[in-house]
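S.K.: Please find the sequence and the predicted model below.
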Amino acid sequence: MSFAYHAYEAVHMMVGPMRGMSDAMHLAFKNPANPLTYTPLGRTVAASCELFERATRRYGKPAFGLGETTINGVKVAVEERVVWERPFCKLVYFDRKIQASRRKPQPKVLLVAPMSGHYATLLRGTVEAFLPGHEVYITDWVDARLVPISEGRFDLDDYIDYVIGMLQKLGPDTHVMAICQPSVPVIAAIARMEAESDPCAPRSMTLMGGPIDTRRSPTAVNQLAMERGTDWFRRNCITVVPFPSLGAFRQVYPGFMQLSGFMAMNMDRHVTAHYDM
């Protein structure tokens, strides 16, 4: 088992004083009263300090920020509500405040967001596109470091049970869309519901960007998994949440490792995107 999470937390604490110094220098070289602010040296120092701050910042969960949508040319307020909740996930409903006299039945769609190192707000644009013509629900996965170990584990079986529970909460005639990582648990959940003749089995299922049979058109990730094997990933990727987090001692595959891996596979693309900014 890896102790990468402990090292990550230690480094974050160690750079704390450096972040303070960097912030002070950034303010100094952005100050209009400082003559160096208007020189190439001043702009370079200010930009370098800002880049260091962004690279070492611990980013919080962003908001969806979808306060309204447009339906048939009319702006309608939107309110986020949690309609189903378990220790590792909340089901968020985007309640469109349509007048009762103008409300018409519209399709229900459940967006199953990836939990692999991302927040559900990664799908903000997808939610926004669906809002004018659908009742939209999305899975809002809880950071495992915030879930006490007393709540038990969360594995593939639990993932499938969660998806089934949400579909049963929403009832019949729900459409489900799984984006990337949840494709496998979603198709497994629906297969089980169909096998049991569950009346809440979804009306349609859409899988986007999630490999179902990794033997077909294997990607670099699939090939690496075949080369390394399960034991290698267990030793090098699974670590424990450090104290004093609420989920201390829980075994996880940390999000920072997942995101680092994704970026490493397309480093040129990320560097180019940053440069173009």
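M.R.: That came through fine.
S.K.: switch to C-alpha atoms for all contacts and neighbour counts from now on
M.R.: Fine.
S.K.: What segments of the stretch 151-277 of the chain are helices?
M.R.: For the stretch 151-277 of the chain, the helices defined by DSSP state H, counting those that start in this stretch occupy 156-170, 183-195, 220-228, 230-237, 255-265, 267-276.
S.K.: Second structure for comparison follows:
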Amino acid sequence: MHYYAYELAHTVLSPLRVGVSGLRSILDMPFNPFAMTPYGRHLAAACEFFENVTRRYGKPDFGLKTTRVGGVEVDVHERIVAATPFCNLVHFKRDENALTGIRHDPKVLIVAPMSGHYATLLRGTVKAMLPDHEVYITDWSDARDIPLAMGRFDLDDFIDHIIQFTRVLGPDTHVMGVCQPTVAVLAAVAHMASIDDPCQPASMILMGGPIDTRRNPTAVNKLAESRSLAWFENNVISTVPLPHAGFMRPVYPGFMQLTGFMTMNLERHMNAHVDLFKNLVKGDCDSVKQHQDFYDEYLAVMDLTAEFYLQTVKTVFQDHALPEGTMTHRGVRVDCSEIRDTALMTIEGERDDITGIGQTQAAHDLCSNIPEDLKVHYMQEGVGHYGVFNGTRWRTEIQPRIREFIRAVEYERGDLPNGRTARRMHHPAVAVSPV
């Protein structure tokens, strides 16, 4: 019923939006003297404000057209190199003709979270990695656009996608899990190690993820534990209505996830929109654009399949199955101690209110057979959850450490047959915070 009420609200508001849009067009006419009056400016600001808070926000573009490699600006083209009904593996292909000399930059698979926002939320992550890496990202599909005939998609399928895409990229791939998918990345690498897969990743970088939510639990963790799985199924799961292609698919709607995000910091979001109105009245275009750029991304949400959402809640947040040693993938227990040849780096934010300090670092205890000098942990001061993978601290402090970590792994594996056996790292650049 939630979804139908949501669609009904948009339908009811549609005629009003048309009227408001027409009024705004009149007020924007250059020869309208009324538009220059204080009342006219307030009315025009109110019209734009109303349109911003009531419109649908579609999937944004990555918009990464160029990057700088070795001081040279080169074009970037998005290429889909593998696809399933639920995800595209996107390669940000740099123009080889513009590159100076032959480059053998490391392959990095960025596993984007499937937690309500599109993969474009990691635009800043990709942008910072592009100059020194061949970057690929999992671009998850919106469940409401996937016909029910395409089948289910749960946490096991998510793990399978990571394994499949890692094999597509081949040996010596570095896998980076951002936030929610860190658990799936660790499980995928453990599975590949257990079968001695020749495409085991050279390294895995786990950033701000809920490996063990019993450590410094946050409000999000406590909410997941305080409710039964049946409560989540009865209160947040809906079926996709017409006219969407995924009609009748059970989903966790993106707008409900967004509501949860917004209410966690409701006062801040309300103040931001009050400031938007004031800046519209003043004509402060820079501030308005900055606000709109952020919220165009933040308010663009996607639906998750119900089975993926519910299995994640139970496995990760309620049963703590991975740190307890009871997590299974396709009926086989996930054993992180099987991982021996994949280097591990974990990154946390000091002010993260989604994933508490220590939750990601827990991966080091689980991966007991990775040599200690193949493990690195780094805690970034002064950043919250979003700042772990976006923003100034990400670009200037976190990403350079990841770059040096990957380079050190590449250096140590470079003279080994097929890169199959990792050796211990003694590169001083990666010794930022040994475990």
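M.R.: Thanks, I have it. Remember, it's a predicted structure, so these values are computed and weren't measured experimentally.
S.K.: before we move on, back to that, quick one: closest of the helices of the stretch 151-277 of structure 1 to Gly67 of structure 1.
M.R.: helix 156-170 (22.6 Å; Cα to Cα).
S.K.: I'd like the helices of the stretch 151-277 of structure 1 laid out as CSV, including distance to Ser101 of structure 1 and mean neighbour count.
M.R.: Converted to CSV, these look like this (distance: least, Cα to Cα, whole Å; neighbours: other Cα atoms under 10 Å):
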stretch, distance to Ser101 of structure 1, mean neighbour count
helix 156-170, 23, 18
helix 183-195, 35, 18
helix 220-228, 52, 12
helix 230-237, 54, 13
helix 255-265, 46, 14
helix 267-276, 47, 10
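S.K.: closest to Gly210 of structure 1 out of those?
M.R.: Of the helices of the stretch 151-277 of structure 1, nearest to Gly210 of structure 1 by Cα to Cα is helix 183-195, at 5.2 Å.
S.K.: with structure 2 superposed, average distance for that closest one?
M.R.: In the superposition with structure 2, the average deviation recorded for helix 183-195 of structure 1 is 1.2 Å (mean Cα distance after the TM-score superposition for structure 1).
S.K.: Take the helices of the stretch 151-277 of structure 1 and write them to JSON lines, including distance to Pro105 of structure 1.
M.R.: Below are those laid out as JSON lines (distance: least, Cα to Cα, whole Å):
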{"stretch": "helix 156-170", "distance to Pro105 of structure 1": "14"}
{"stretch": "helix 183-195", "distance to Pro105 of structure 1": "24"}
{"stretch": "helix 220-228", "distance to Pro105 of structure 1": "42"}
{"stretch": "helix 230-237", "distance to Pro105 of structure 1": "46"}
{"stretch": "helix 255-265", "distance to Pro105 of structure 1": "39"}
{"stretch": "helix 267-276", "distance to Pro105 of structure 1": "42"}
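S.K.: What is the neighbour count of Val92 of structure 1?
M.R.: The number of residues packed near Val92 of structure 1 is 21, by other Cα atoms under 10 Å.
S.K.: Which positions within the longest strand along structure 2 qualify as buried?
M.R.: Secondary structure of structure 2 per DSSP state E: the longest strand is strand 72-84. For strand 72-84 of structure 2, the neighbour count (16 or more other Cα atoms under 10 Å) marks 74-76 as buried.
S.K.: so where is it in structure 1?
M.R.: Mapped onto structure 1 using TM-score structural alignment, strand 72-84 of structure 2 spans residues 74-86.
S.K.: Give me the range in structure 1 that the helix ranked longest in structure 2 lines up against.
M.R.: The longest helix of structure 2 (DSSP state H) is helix 2-27. With TM-score structural alignment applied, helix 2-27 of structure 2 matches the range 4-29 in structure 1.
S.K.: tell me how far the matching stretch is from the chain's mean position?
M.R.: Stretch 4-29 of structure 1 has its C-alpha centroid displaced from the chain centroid by 25 Å (Cα atoms, centre = their mean, to the nearest Å).
S.K.: Please state the offset of stretch 179-190 of structure 1 from the chain centre?
M.R.: Relative to its parent chain, stretch 179-190 of structure 1 has a centroid offset of 15 Å by Cα atoms, centre = their mean.
S.K.: picking that back up, would you tell me which of the helices of the stretch 151-277 of structure 1 gets closest to Gln99 of structure 1?
M.R.: Of all these, helix 156-170 sits nearest to Gln99 of structure 1, with 21.7 Å by Cα to Cα.
S.K.: What is the closest one packed up against?
M.R.: Secondary-structure packing of helix 156-170 of structure 1 (3 or more Cα pairs under 8 Å, 6 or more residues apart in numbering; DSSP states H and E): helix 183-195.
S.K.: quick one, the helix it packs on and helix 156-170 angle?
M.R.: Inter-element angle recorded for helix 183-195 of structure 1 and helix 156-170: 60 degrees (by axes from the mean of the first three to the mean of the last three Cα atoms, to 10 degrees).
S.K.: Counting by contacts, list what the strand or helix carrying Gly125 of structure 1 packs against.
M.R.: Element membership for Gly125 of structure 1 (DSSP states H and E) is helix 124-130. Contacts defined by 3+ Cα pairs under 8 Å, 6+ apart place helix 124-130 of structure 1 against no helix or strand at all.
S.K.: before we move on, the earlier item: counting contacts, what elements does the longest strand of structure 2 pack onto?
M.R.: Packing partners of strand 72-84 of structure 2 (3+ Cα pairs under 8 Å, 6+ apart): strand 66-69, strand 87-94.
S.K.: quick one: the last one to structure 1 mean distance?
M.R.: Just to be clear, that refers to strand 87-94 of structure 2. Aligned to structure 1 and superposed, strand 87-94 of structure 2 gives a mean residue distance of 0.4 Å (mean Cα distance after the TM-score superposition for structure 1).
S.K.: that older thread, quick one, the longest strand of structure 2 and helix 155-169 angle?
M.R.: 130 degrees.
S.K.: ok, average deviation of strand 72-84 of structure 2 from structure 1?
M.R.: Once fitted to structure 1, strand 72-84 of structure 2 is off its aligned match by 0.8 Å on average (mean Cα distance after the TM-score superposition for structure 1).
S.K.: Tell me which residues are up against that strand.
M.R.: Strand 72-84 of structure 2 is contacted by residues 64-68, 88-95, 98-100, 165, 168 when judged by Cα atoms under 8 Å, 6 or more residues apart in numbering.
S.K.: Now with 6 Å, please.
M.R.: Contacts to strand 72-84 of structure 2, defined as Cα atoms under 6 Å, 6 or more residues apart in numbering, come from residues 65-67, 89-95, 98.
S.K.: now do stretch 271-289 of structure 2
M.R.: So stretch 271-289 of structure 2 is contacted by 41-42, 45 (Cα under 6 Å, 6+ apart).
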